[in-house]
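Chemist: Turn this into a model:
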Amino acid sequence: MSNEDITLTAGDAEVTVQPGNGGRVGGLRVGGIELLRQGERFGCFPMVPWCGRIRDGRFRDGATVHQMPLNAPPHAIHGTVRDGAWRTARVNAEEAVLTYDLVEPWPYAGRVTQQFALTPDALTLTMSVETLDSSFPAQIGWHPWFNRNLGGKDVQLAFTPAWQEERGDDHLPTGNRVDPRPAPWDDCFGMPGGVDVTLTWPGQLELKVASREEWVVVYDEQEEAVCVEPQTGPPDGLNSHPRLVTLLEPLEAATTWTWHRL
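Modeler: Presented below is the predicted three-dimensional model:
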C-alpha cells in the first residue's frame, strides 16, 4: 500500500496519520479543534529505537560500542524512525497499522510496528520492536507536540511523579533522583504506577496521557507547544536502562490519550 496520509474518524474526533513523514500523527482534531502543533516536524512522532538523547551518540551492547549520528550535537536524539517512510500494513475507518524496517545507521535488523486506534473519546498508540536476527537494546516512546493555547487559554499540566531525574548541564540524567521541581521543564519524571498526566485547556478540553510505562519526559520550554512523552526508559536509556529485544520477546509499549470537552 502507498504511504499517503491516512484519516481516521470516530464521532467528532479525526486523526491524520502520516506514513510518509516518519509514521507520525500529523493532526488530532476534536470537534474541529486541532490539538497538535502543525508542521512537518511536529504532530506526534514515534521515538524508536531510542528516546531522547544518547550521550555523545554512543551506546554499548556487550563489548561493542555503536556510534549514532550526532543530530543534536554533541548527542544523538529521538531515534531513527521519525526520519523514514513507513509502510501501511492495514487501514480502516478507525484503525491503521504501519511497519518500518530498521536500517542504517541503526546496526541491527529489526521491524517496528505501530497501531493507531481511534474511538470518539480516545486515541491509543501501540508500538512494538522485534528483531529479525540478533538481540539488541531498544526503547519506545512518543513525542507529541500539544498546542499550548486553545481558544485563548493556555494549557495547564497536572501530574504527580514519584521523582524527577536530575538533569546535568548536558541535558541528560545524572543518575540521581530528586524531588520534582517546578516548571519550566525539559525533564524526565518517574511514575512507577504508570504515566498519568492531565492537560487542561480551560473552557475547551481536558486530555489525559496514560501509559503503563513509568517514564515521562515533559518539555514546555517552547511558546507554541508542550510535550508529554511516555517512554520505556529515561534519556540515554540505551546505556542506563537497556531493554533487550530478543527473538522470543519483542519490546512493546502503548499510550492512550482520552479527552472530554469542558
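Chemist: going forward, measure contacts and count neighbours with C-alpha atoms only.
Modeler: Fine.
Chemist: Next, count neighbours for residue 141.
Modeler: Burial measure for residue 141: 30 neighbouring residues, criterion other CA atoms under 10 Å.
Chemist: Equivalent analysis for residue 260, please.
Modeler: Residue 260 has 14 nearby residues by other CA under 10 Å.
Chemist: quick one: it from residue 199, how far?
Modeler: Using CA to CA, to the nearest Å, one gets 11 Å for the distance from residue 260 to residue 199.
Chemist: Which neighbours do those two have in common?
Modeler: Jointly contacting residue 260 and residue 199 under the rule CA atoms under 8 Å, 6 or more residues apart in numbering are 206-207.
Chemist: this one next, for a side-by-side:
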Amino acid sequence: MINLFKSEWTRLYSKKSTWICFISIPIMLIVFTNHYLKVNTTLKVSNPQFVQSYKFPIEVFQSYSMVIFDIISIMLIALCVTDEFRSGAIRMVLIRPVKKINLFYAKFLVIIITLTVMLTAYFLLAYIIGFIAFKDTSNISLNYFKHSLTRNEVVMYSLKVYLLELLSLIAICSLIFFVSTISKTMTIAFGANLGIIVIGFIFSPMLGLLTHKNNINLIKLQWLISIPKMQMDGIQAILGESSHLFFYGVGVLLSYGILFFLINYFIYKKSDILI
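Modeler: A predicted model of the protein is given here:
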C-alpha cells in the first residue's frame, strides 16, 4: 500500500497541470488583493465590509476562490482517474498484484493531501499578504456578529473557516471522484462535474424566487443541493454568533463525503469495468 501511494504521488506530481495549480495560488491572491484594495477606497474603516489584515483570509475564502479550488479538484481527479483508466495507462499499475480498492485508497489519499497542501498554502499566504497590503485595526467587524471581535478572536474564527472549507473540499472531492470514475472520457468527466457546480448555482437563486430569501428551510435546501453555494456564503452563517445551522451544515458535508466515499468503495471493490 505504501509503495502504491508513492507511485500515485509520483504520477500526480509528474504532471505539469499539478504544478500549474500550485502556481495559480499566489496569482489568485494577488487578484483578490487588488480587488479588495479598490473596494476599501470607497469604504470607511468602521464599515463591516472594510477589509483589514486579519480579515483578508476570511474574505478570500468567501469569494469565488473556493469555486476555483473545486475546479482544480475536478481537473486533478479527472486526470488521475478518468484519463488513466480510459487511456489504458492504469494497466501498467494493475499488471502488479494490486487490489483495485487499494488503488482507490491511494488515489483518493494523494488527491486529498495535495488539495490540503494547496488550501493551507492559500490560507497562510493570505495572512502574509493581508499584513503587507491591508491596514490593521483593533476591533474587527464580521458578518453574522453583532459586536466587533479582537485580533485573537478573528484568528480563531479564521481557523474555523479554514477547517470547514477544507471539509467542504473533501466532501465535494468524493462526489467528483465518483463522477470521474464512471465517466467514459475526460470531456464527460470535466463537463459533468462542472455541470453539477453550475446547476447548483442556477437552482439556488431560482429557489429564492419561490419563497422569502431568509427562510431557514430555503437556506438548508440550497446547501443540500449545492456545496459550492455553502462554500461561498454558508460557512460564515454556520459560524455566526447566534447560528443554529452549525450541525446541519457540518452534517451535510459529512453526508456528502461519507455517501460518495462508500459508493466509490463499492465500485472499486466489486466492479470489473475499471480494468
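Chemist: Need the TM-score from the superposition.
Modeler: Once superposed, the chains reach a TM-score of 0.29 (TM-score structural alignment, normalised by the length of structure 1), with 141 aligned residues with a CA RMSD of 6.7 Å.
Chemist: Wait, a helix at residue 132 of structure 2?
Modeler: Yes. Assigned with DSSP: H, G, I helix; E, B strand; the rest coil, residue 132 of structure 2 falls within a helix.
Chemist: measure it to residue 104 of structure 2 for me?
Modeler: Residue 132 of structure 2 is 42 Å from residue 104 of structure 2, where distance means CA to CA.
Chemist: Who has more neighbours out of the two?
Modeler: Using other CA under 10 Å as the criterion, residue 132 of structure 2 and residue 104 rank with residue 104 on top: 20 against 11.
Chemist: My read is that that one contacts residue 267, right?
Modeler: No. Between residue 104 of structure 2 and residue 267 there is no contact under CA atoms under 8 Å: 9.5 Å.
Chemist: my guess is residue 25 of structure 1 meets residue 8, correct?
Modeler: No. Residue 25 of structure 1 lies out of contact with residue 8 (CA under 8 Å); the separation is 10.6 Å.
Chemist: These two - which one has more neighbours?
Modeler: residue 25 (25 against 20).
Chemist: tell me the secondary structure for the more buried one?
Modeler: Secondary structure assignment for residue 25 of structure 1 (three-state DSSP): strand.
Chemist: Roughly how far does it sit from residue 45 of structure 1?
Modeler: Separation of residue 25 of structure 1 from residue 45 of structure 1 (CA to CA): 6 Å.
Chemist: Now do the helices in structure 2.
Modeler: Using DSSP state H, the helices of structure 2 run over 2-13, 16-40, 56-61, 65-77, 84-87, 91-94, 100-133, 151-182, 186-208, 216-225, 227-233, 235-238, 246-270.
Chemist: Which strands and helices lie in contact with the fourth one?
Modeler: With contacts taken as 3 or more CA pairs under 8 Å, 6 or more residues apart in numbering; DSSP states H and E, helix 65-77 of structure 2 sits against helix 16-40, helix 100-133, helix 151-182, helix 186-208, helix 227-233.
Chemist: can you check the longest one too?
Modeler: Secondary structure elements in contact with helix 100-133 of structure 2, counted by 3+ CA pairs under 8 Å, 6+ apart, are helix 2-13, helix 16-40, helix 56-61, helix 65-77, helix 151-182, helix 246-270.
Chemist: chain center to it: distance?
Modeler: How far helix 100-133 of structure 2 lies from its chain's middle: 10 Å, per CA atoms, centre = their mean, to the nearest Å.
Chemist: buried ones in it?
Modeler: Neighbour-count burial for helix 100-133 of structure 2, with 16 or more other CA atoms under 10 Å as criterion, is recorded at 100-108, 110-112, 114-116, 118-119, 122-123, 125-127, 129-131, 133.
Chemist: What segments of structure 1 are helices?
Modeler: So, for structure 1 - with DSSP H - the helices run 237-240.
Chemist: for stretch 220-239 of structure 2, which positions count as buried?
Modeler: By 16+ other CA under 10 Å, the buried positions in stretch 220-239 of structure 2 come out as 220, 222-232, 234-239.
Chemist: Also stretch 25-34 of structure 2?
Modeler: For stretch 25-34 of structure 2, the neighbour count (16+ other CA under 10 Å) marks 25, 29, 32-33 as buried.
Chemist: Closest to residue 174 of structure 2 out of those residues?
Modeler: For those, the residue nearest residue 174 of structure 2 by CA to CA is residue 25; the value is 22.4 Å.
Chemist: In this structure the closest one contacts residue 122, no?
Modeler: Yes. Taking contacts as CA under 8 Å, residue 25 of structure 2 lies within contact range of residue 122: 6.1 Å.
Chemist: Look at stretch 95-115 of structure 1 and report the distance between its end residues.
Modeler: Rule used - CA to CA; the end-to-end distance of stretch 95-115 of structure 1 is 7 Å.
Chemist: just stretch 53-66 of structure 1 next, same as before
Modeler: End-to-end span of stretch 53-66 of structure 1 (CA to CA): 14 Å.
Chemist: now do stretch 14-33 of structure 1
Modeler: 10 Å.
Chemist: what do you get for stretch 189-198 of structure 1?
Modeler: Start-to-end span of stretch 189-198 of structure 1 (CA to CA) is 14 Å.
Chemist: Then stretch 47-61 of structure 1?
Modeler: This stretch, stretch 47-61 of structure 1, spans 19 Å end to end (CA to CA).
Chemist: Ok, stretch 71-87 of structure 2 next?
Modeler: Stretch 71-87 of structure 2 has an end-to-end distance of 22 Å (criterion: CA to CA).
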